[in-house]
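In: Sharing a sequence plus its predicted fold:
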Amino acid sequence: MSEARRKAAPARKAKRHWALRALGWFLGLFFLGIIGGVATFFIVYQTTEIPDINKAFTTNTTTVYYSDGKTPLGSFYDQNRHSVPLAQIPKRVQDAVIAAEDRTFWTNPGISPTGMARAAINIARGEQLQGGSTLTQQYVKIMYLTQERTASRKFKELFIATKLSRSQDKSKTLEGYLNTIYFGEGAYGVSAAGDAYFSQPDPAKLTVPQAALLATVLNNPTIFDPEDKDATTKKRVLGRYQYVLDGMRQMGTITDAQYAQYSKAVPPLKKKQKSDRFKGPNGFLLDMARKELLRLGYDQDEISGGGLKVVTTFDVNKQKDMVAAATEKLPKKNRQNLHIGMAAVKPGTGELVAVYGGPDYLTNQLNWATLRGRPGSSFKPFAVAAALQDGKSMWDTFQGDSPIEIQGKKLRNELNTDYGTVNLLKATEQSVNTAFYDLVDNQMGDDGPSKVVDAAEAAGIPASKTLEDDRHNPSTVLGPDAYASPVDMANAYATFAADGKAAPVHTIKTVTNADGKVEVSEKRLEKQIKQAFPPDIARMVNFALQNVVEKGTGERAGQLDRPVAGKTGTAGGVAIEHRAENAKCDGCKEGDDTLTSWWTGYTPQLSTSVLYRAGKSGESDLDPFSSDPAFFGGNWPVRTWLAFMEPALEGLPDEGFPEPDDDDIKDSPTPTYTPPQTTNTPTNTPTSTPSNTPTNTPTNTPSSTPTKTKPTKTPGWPPIPTGGPTTAEPTRTPNQPAAG
């Protein structure tokens, strides 16, 4: 063997020795880590003490206040609790909850390894921690810990749950859980839940389907709300309910035949009457505040029992003024079927200072202040803003005669009135439909209606599928479909009052937790306030809408005796009670009825919108409630508005609007304005009647009060949705609504 080969062998031996040494170190550290982890777990486990039951659990009622932070508005729920021993809770009720929340409850160590892994992944990602995975963990969180979602709280929960599972009989844990878990509707524990949902406080008298539905709800009372009429929610509730029943079948609690019978549909509710705390108009305020808290990320458990102090934007005195106006200053005829929605917003802030959604929340949960309706001509100010942004002037002229042909259809003014050639200022003042058709559909290009939609959304009208679908509808400028609610309109007009600054409308000022920490404040909204329109454009819109009050369709609002701007709106169509007849006569009644009547008016300090509707679904005819030829926006809506605004503005300075630039309001040469001449058409004449139809011209000129035009005919009417508390909205309307 050569000397070179003899020297190579030791080198190979040294390399193998180094690899083995590295592996040995790695294994040593690995096992040391395991030993250290086990030792740490053992030490922490031994030193972890099960704390006293959370005494605050029974006292943490969330209280809601008016904007002053001192005057109570109310609270969300009677925190209904009634503990019963496990012996009085039948096995079917116990098994329903176990099947829903923790099917390995009787055998697991109180924690879920998969739940721990999910928590670790969330921590690593910086995401929000989720609730306990096992029934024991959920019980520990409720009774022994705070509701905070932090890593330290989560790991403490795991140790307490493990120790509790080893030191306490499982039956005792189940009893505590069944008497403390939140089921929604202010009900804590299965006894209170049975009473809230089925008027049955004795768990022993709950049926299998009733027990399964309660177990369905407790997972998340918001997303599994059995009263929600939304089709998606109903499907979700049924799916979860069937999941619970399937678990009970696997556990042997029910048979296959019983599962087949019970799983077809959820059992009917037999709910107790809501607490008087929701009685009257203020119930709508509490409901709106609750919904905003949900949007802010609070769950139902925190909202009802988190000990929160919620300060709303509602002004206690202005709220009283609004309720008085809406209940006292309205037509005397058949008030039971007449509905008023009102909302007042502080310009520049988006604070909703007063709302009237109806006389009694307990009687009818339809909030007429938040339900969208047809805005009619009250949508025209957005067309004015869009035109000014498009380079048009208030002194540009348009066709005021009726009819005007747009996309092959002849569209008309109220009473088929001829106004001659009018400028945009006069068209706005007198609410001339044909001039706005000419402006939007002829002079603003093919995307004129879309520009109106953009302006409306910039001002604060929420984007919606209905509005999106009408981006190419020639009648969009006349608000033919359910675009906006009084809350939306008050806030959108407030944008003009605030020199073009749009602020998100809201009802919550601050939320303070049980420890006194402010969790939510209005500072969250500062970045959302935007300059929606240049100040010069907003000022020109204000200028035009002040003319509406000074000598146009809203003259009555001038009684406020301070600078006021605003716009009327009236939308016509076929009332729900006339639709069957209309279908039989091939559209002979289209446009005969008034379906919505608006006045939205504002000062620099306050923007208020009033909407009148009629009938159970808000789709009945308003005309029988007024002695006028039609239920005009310039009459009762303005009267009701005045009854609120006069006391609401008392003591505030007589503030004027910022003046537009002198060059903008300097009247350019325009054709002389010709007094209107009215052309009466037969009542049932369709809008497609040739222009040479014989007419009769009266000698008198019409007043500034608007009337309705007949919309073009469309085939049939879809059924009116009655829906739940937030779903009653009108059907789509024909292409040309009546508007004034």
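Out: Arrived safely.
In: C-alpha from now on. contacts and neighbour counts both.
Out: Will do.
In: packing partners for the helix or strand encompassing residue 434?
Out: Using DSSP states H and E, residue 434 maps to helix 433-437. Where contact means 3 or more C-alpha pairs under 8 Å, 6 or more residues apart in numbering; DSSP states H and E, helix 433-437 is packed against strand 397-399, strand 404-406, helix 424-430.
In: which of the ones you listed sits most buried?
Out: helix 424-430 (a mean of 24; mean count of other C-alpha atoms under 10 Å).
In: Would you mind pulling up the elements that that one packs against?
Out: Using 3+ C-alpha pairs under 8 Å, 6+ apart: helix 424-430 touches helix 380-389, helix 433-437, helix 535-551.
In: Cross-check the contact I'm expecting between residue 546 and residue 557.
Out: No - if you go by C-alpha atoms under 8 Å, residue 546 and residue 557 don't touch, sitting 10.0 Å apart.
In: another structure for you, compare them:
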Amino acid sequence: MGRAEERRARQRRGRRAAGPSGIRRLFTWKKILGTFLGLCLLGIGGFIVLYLMIDVPQGNALAQEQSNVYKYADGSTLARTGEVNREVVDLAQVPKEVQRTFVAAENKSFYSDSGVDLKGTARGVLNTLSGKGKQGGSTITQQYVKNYYLTQEQTVTRKLKELVISLKVDRQMSKDDILAGYINTSYYGRGTYGIQAAAQAYYRVDAEDLTVEQGAYLAALLQAPSQYDWSSASDTGRKLVKQRWNYVLDNMVEEGWLDATERAAAKFPVPKDPAGAPGMEGQTGYLVEAANAELARQLVDQGAAADTEEALARIDRGGWTITVNIDKKKQAQLVRSVKQQLTSKLDPKEREVDADVQAGAVSVDPKTGRVLAMYGGVDYLKHFRNNATRLDYQAASTFKPVILAAALEDAAETQDGDPITAKTIYDGDSERPAEDNGREVGFAPPNEDDVDYGDVTVQTAMNKSINSVFAQMGIDVGMDRVMEVAEDLGMSGGLEAVPAQTLGSMGASPLQMAGVYATFDNHGKKVTPAIVGAAEHKDLTVDLPDPVGEQVISREAADTVTSVLTGVVDDGTARVSVRNNPARGEQQVAGKTGTSDENKSAWFTGYTPGLVTSVGLFGENDEPPHNQVPMYKAGGEPRVNGGGFPALIWAQYTFGAMGGVTEFDLETDQGAAVEPDEEPTSEAPPSESPSEEPTSEAPTTSAPPTREAPTTQDPTTEPPVSDEPTTDDPTSEPPPTETSEIELPDNPAAPGNGNGNE
């Protein structure tokens, strides 16, 4: 090796040896520690600067609150909310043990901490940066600062301000003053701010008269006021608020603030029903409540609020002008129809069960998704819960069209490999075990009145609402797929994919079912019923989504369902109340009845090409805790069926509100609207409940018959309707017009007690 090469080799060895040494020199532990300490000092310095720059601002204390204005679609005023319901009380007026329920619920270390929770704040900042929403773990001081000094916006800047101001407030104010501020500015639901307003709203007492059990409920309520309000909470919500109530009392015992013996004797204090506010009587309160709920969901979706509770609190603070899609004329027509076809026939003095019947209804334009009319109950000040939006009663057989839609969408086949169409033959015997590939799945539902139908077509099964057929069809399609289609059509998510769901055992609301059927009516394009048409606020722009969305099932599948559902009206469970209604004229109608097991709910959801309306009747105990109860013998009928009162309400409303006669534009070669069959006779058809022996007659597959309109009414002319606001109590409406006095049958479809869902 020459000298030059040797020198180059030594240089290469030197470079290799110097490499690791150089890295070590660059990243020594001293440099790493120094960098870390430097960053810490920089952070501390930055925080000191923030601390010096941020002063405790003037408290807003909700003093700038304004009213909300609600308008009908035509621009006329529906309602104007009053001032925020709040009243500040001194802490001395609140019993000591009640004060401590709030500390036990939110911040056990309140009396000893510095006013901030650094871990909780850091978690909140990270959640905000990552888009995960609302933080948790704030102290009472931080929550008071947010309520009293700051806005509810979810930004890093606001959270840092909250941290600094909380530290300063904790140094400047006593713990008692902070606690008083917290319980006086917090939102408790029912439009109330502060413990005094909440005590009155939930227990009809002043704050000074609250018991420790009642205080624990109000303290628990702050976590989720709308979800935990006992009067409207779901079963899950009631379970959760009871768990939190127990948590509060257990913490008090742990902290030595409550005797263990007294804790053991404590009983959950069920709150009183909401009293309602002046100006909210009649249907007004239901419409305002529904509009607020829809707007709150949108505020959460567009990031203007972290969750529904925060959004509702923001709406209740006022300053909004909200226009609803409600058509005042159609609203009056719907209210009148419920009165004339139902409430006028209920007499609680003669039949106790009549006091337990609740009605709800929603009417939707399928082309735009606008909610044109809504009936929430007899009076918002008399019945606290909106029957049009509640989700706690079974959908029953109004779910059967969803199963058929799933079968058609997937071109599903029977167990024998036959395509499922309107003409497909199924075994319609009662309690026939459903099978999957020759194996019984352990589900054999009875038909209504336990009737055996033998072999029937899918069309006949829909007309007569045969449970055993749709139980098997659900297995044929696959229950996972059926539930997926149900969610695509607008039913609540998370539906359990079990065969029993084929009976419509899931909860549903008239609002929800109106959306599902509006999607059928709109040829498979998703319709999400919209109550709010516009919402304006000086500090916020709200972009409302289009109620009509994408194609969720094919047009052919949707149109076939519509075609089949015309058979339910013309040759099925709705034929008496709807097909033979004198006001119908030549109008084409599709729809489905439903009656749940034990007669706790009864439905008719039906539609014309331009109007979809879902009517539900619900058995609810008139006395707290308002449990679900059967409606047998209500209105003097043995059984309340979907083809009775609900269909009668639907018919009077629809045939008065629809305008001119229209026909479905269907792209399908299946169903009742295709093959002509016999004309319906004028004789009284069989009852909705299939107690008679099945016949061998071929299923009706004709289009709705063409008939002369009754001489007493031109079906193309909408009957006169009162233009008076619909806030009136239905019992004080003007006398019905001549066209609304047509003699209609009194719930003819109600024999027997039956068994199984219809």
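Out: Nice, I can see it. Keep in mind that this is a model prediction, so the values were computed, not measured.
In: Just the residues contacting stretch 69-88 of structure 2, thanks.
Out: 65-68, 184, 191-194, 196-197, 279-280, 284, 288, 316-318, 320-328, 533, 725, 727 (C-alpha atoms under 8 Å, 6 or more residues apart in numbering).
In: Try it again at 6 Å.
Out: Stretch 69-88 of structure 2 is contacted by residues 67-68, 184, 192-194, 197, 321-327 when judged by C-alpha atoms under 6 Å, 6 or more residues apart in numbering.
In: Then stretch 130-143 of structure 2?
Out: Outside stretch 130-143 of structure 2, the residues that reach it (C-alpha under 6 Å, 6+ apart) are 107, 115, 116, 117, 120, 124, 127, 166, 306.
In: Any idea how far apart the tips of that stretch sit?
Out: The first and final residues of stretch 130-143 of structure 2 sit 22 Å from each other (C-alpha to C-alpha, to the nearest Å).
In: and that stretch, which residues are buried?
Out: Across stretch 130-143 of structure 2, burial judged by 16 or more other C-alpha atoms under 10 Å covers 133, 134, 135, 137, 138, 139, 140, 141, 142, 143.
In: Out of the helices and strands packed on helix 433-437 of structure 1, the one nearest residue 323 of structure 1 is which?
Out: helix 424-430 (30.1 Å; C-alpha to C-alpha).
In: Run the chain-centre distance for the closest one.
Out: Offset of helix 424-430 of structure 1 from its chain centre (C-alpha atoms, centre = their mean, to the nearest Å): 34 Å.
In: same check, this time on stretch 305-324 of structure 1
Out: Worked out by C-alpha atoms, centre = their mean, stretch 305-324 of structure 1 lies 18 Å from the chain centre.
In: buried stuff in it?
Out: Those would be 305-316, 318-323, for stretch 305-324 of structure 1 by 16+ other C-alpha under 10 Å.
In: Among those residues, which lie within strands?
Out: 309, 310, 311, 312 (DSSP state E).
In: Take those and write them to CSV, including distance to residue 201 of structure 1.
Out: Formatted as CSV, these follow (distance: C-alpha to C-alpha, whole Å):
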residue, distance to residue 201 of structure 1
309, 30
310, 31
311, 34
312, 34
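In: of all the helices and strands packed on helix 433-437 of structure 1, which lies closest to residue 334 of structure 1?
Out: Of these, nearest to residue 334 of structure 1 by C-alpha to C-alpha is helix 424-430, at 30.9 Å.
In: Thought residue 609 was touching residue 664 of structure 2, still the case?
Out: Yes - assessed by C-alpha atoms under 6 Å, residue 664 of structure 2 is found in contact with residue 609 at 5.5 Å.
In: So these two - more neighbours on which side?
Out: Comparing residue 664 of structure 2 with residue 609 by other C-alpha atoms under 10 Å, the one with more neighbours is residue 609, at 22 against 17.
In: now the end-to-end length of stretch 216-235 of structure 2.
Out: Stretch 216-235 of structure 2 end-to-end distance (C-alpha to C-alpha) = 20 Å.
In: mind listing what residue 436 of structure 2 touches?
Out: Per C-alpha under 6 Å, 6+ apart, neighbours of residue 436 of structure 2: none.
In: Check the gap between it and residue 474 of structure 2 for me.
Out: 10 Å.
In: next one: residue 120 of structure 2
Out: Separation of residue 120 of structure 2 from residue 474 of structure 2 (C-alpha to C-alpha) stands at 48 Å.
In: And for residue 252 of structure 2?
Out: With C-alpha to C-alpha as the criterion, residue 252 of structure 2 and residue 474 of structure 2 are 51 Å apart.
In: If you count surrounding residues, which of the two has more?
Out: residue 474 (29 against 24).
In: In a helix, the more buried one, correct?
Out: Yes - Residue 474 of structure 2: assigned to a helix according to DSSP: H, G, I helix; E, B strand; the rest coil.
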